[in-house]
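Engineer: Got a sequence here, can you model it:
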Amino acid sequence: MKVDEIDLKILKILQQDGRLSNAEIAERVALSPSPCLRRLRRLETEGVIQGYRPQLNRQVVGLGMTVFVQVKLHDHSAESVTGFEDAVREMDAVVNAHTVSGSADYLLEVVAEDLIDYDRLVKQMQRLNMVREIESNFALQAVKTEAPLPLKL
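Structural biologist: Model prediction:
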């Protein structure tokens, strides 16, 4: 799919405020509402826009602990990789998971209520037979989170 300059403007506006109406977006990108809505629907259908959701304050909803977890597997067999990735997808506390290069195989971003809550997750991961090592890095302070993508216009 080709994304043109108007599409990029729409995307940038939506990243700043996903609750804007089509009419407000159309006005900001100098389109009439109908063509703007067609562009929005195309961006959604083509998977450029993958969804709309609110950003929640983790502290307020009781998930004030953020931990970055490096996980090493015993091996990289298809069975181990698939098993681990399937297990991680089922763990609600894991909000982001990436395969990475370097000393670890995976980098997970985990949210928890407190140390006891996080310990439950670690024990759940330790029970996975493909997991060799878990290293936890506790976030002390969020400096920048959930920033919009740096779209070039």
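
Engineer: all contacts plus neighbour counts: C-alpha atoms, from now on.
Structural biologist: Will do.

Engineer: So Val111 belongs to a helix, correct?
Structural biologist: No: judged by DSSP: H, G, I helix; E, B strand; the rest coil, Val111 forms no part of a helix; its state is strand.

Engineer: Could I get the contacting residues of Leu14?
Structural biologist: Leu20 (C-alpha atoms under 8 Å, 6 or more residues apart in numbering).

Engineer: roughly how far apart are it and Leu149?
Structural biologist: Distance of Leu14 to Leu149, given as C-alpha to C-alpha, to the nearest Å: 11 Å.

Engineer: Here is a second sequence; please produce its structure as well for comparison:
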Amino acid sequence: MNDVTLDRIDRKILDQLMRDTTLPVAQLAERVGLSQTPCWKRIQKLEAAGVITRRVALVDPVKIGLGLTVFVEVEALDHTPEWRAAFRALIPRFPAIVEVHRLAGTVDYLLKVVVPDMRAFDEFYLQLTRALPCRNITSKFSTEAILVSTVWPIDVETV
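Structural biologist: The predicted model follows:
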């Protein structure tokens, strides 16, 4: 939410939780300079305000058999509300799509797709192109993930 004001302590709490959400409240409180109860109340406030949206386990995709990451650029067939609605409705049908970004520029959408191998990607690609007409689809295959992070660069020193 844009109307949430975060002070330095809120930012420290968020920074620590983005790094390790399994921290016990006592340890988290110590790291941010609070006692347990006020720390827990701030976490609850951040969740209620929608700042903290989920707490999840991060899993190595290769270790669960998802060894191929592909970035798929999609150019819309047209820019009508109907096409956009059809595209948005299509996304949940494809669990291999783990991120979708609408872009400005020559490419309209960028999909991050994670699949076991090239054969699985080919099947994904064929299903996608059958399900939704597009002007162009371009695939870029990741050969090495140099940095993958879920920690946002939050300023914990000011405010």
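
Engineer: Helices of structure 1, start to end?
Structural biologist: Secondary structure of structure 1 (DSSP state H): helices at 5-16, 22-28, 33-45, 78-89, 115-126.

Engineer: Now distance to Asn96 of structure 1 too, for these, in JSON lines please.
Structural biologist: Below are the helices of structure 1 laid out as JSON lines (distance: least, C-alpha to C-alpha, whole Å):
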{"stretch": "helix 5-16", "distance to Asn96 of structure 1": "19"}
{"stretch": "helix 22-28", "distance to Asn96 of structure 1": "30"}
{"stretch": "helix 33-45", "distance to Asn96 of structure 1": "22"}
{"stretch": "helix 78-89", "distance to Asn96 of structure 1": "9"}
{"stretch": "helix 115-126", "distance to Asn96 of structure 1": "14"}
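
Engineer: For Asn57 of structure 1, find the nearest of the ones you listed.
Structural biologist: In terms of C-alpha to C-alpha, the element of the helices of structure 1 nearest to Asn57 of structure 1 is helix 5-16, at 16.6 Å.

Engineer: and the closest one with helix 33-45, angle?
Structural biologist: 70 degrees (axes from the mean of the first three to the mean of the last three C-alpha atoms, to 10 degrees).

Engineer: so helix 5-16 of structure 1 matches what in structure 2?
Structural biologist: Mapped onto structure 2 using TM-score structural alignment, helix 5-16 of structure 1 covers residues 8-19.

Engineer: next one: stretch 63-83 of structure 1
Structural biologist: The aligned range for stretch 63-83 of structure 1 is 66-86, by TM-score structural alignment.

Engineer: what's that stretch in contact with?
Structural biologist: Contacts of stretch 66-86 of structure 2 (C-alpha under 8 Å, 6+ apart): 61, 106-118, 132-142.

Engineer: Show me what Pro150 of structure 1 aligns to in structure 2.
Structural biologist: Under the alignment (TM-score structural alignment), Pro150 of structure 1 maps onto Pro153.

Engineer: what's around its match, how many residues?
Structural biologist: By other C-alpha atoms under 10 Å, 7 other residues sit near Pro153 of structure 2.

Engineer: Does Leu151 of structure 1 touch Ile10 like I think?
Structural biologist: No: using C-alpha atoms under 8 Å, Leu151 of structure 1 makes no contact with Ile10, being 10.6 Å away.

Engineer: Looking for the alignment partner of Ile116 of structure 1 in structure 2.
Structural biologist: Ile116 of structure 1 maps onto Arg119 in structure 2, by TM-score structural alignment.

Engineer: and its match, how many neighbours?
Structural biologist: If we define neighbours as other C-alpha under 10 Å, then Arg119 of structure 2 has 10 of them.

Engineer: Run through the residues that contact the residue located most distally from the centre of structure 1.
Structural biologist: Distance from the C-alpha centroid of structure 1 peaks at Ser32, with 32.4 Å (C-alpha atoms, centre = their mean). Ser32 of structure 1 is in contact with Ala23, Ala26, counting by C-alpha under 8 Å, 6+ apart.

Engineer: how near is the equivalent of Thr106 of structure 2 over in structure 1 to Ser21 of structure 1?
Structural biologist: Matched to structure 1 by TM-score structural alignment, Thr106 of structure 2 sits across from Ser103. Per C-alpha to C-alpha, Ser103 of structure 1 is found 46 Å from Ser21 of structure 1.

Engineer: the more surrounded of the two?
Structural biologist: Ser21 (12 against 9).

Engineer: Look up how far Leu121 of structure 1 lies from the more buried one.
Structural biologist: For Ser21 of structure 1, the distance to Leu121 of structure 1 (C-alpha to C-alpha) stands at 40 Å.
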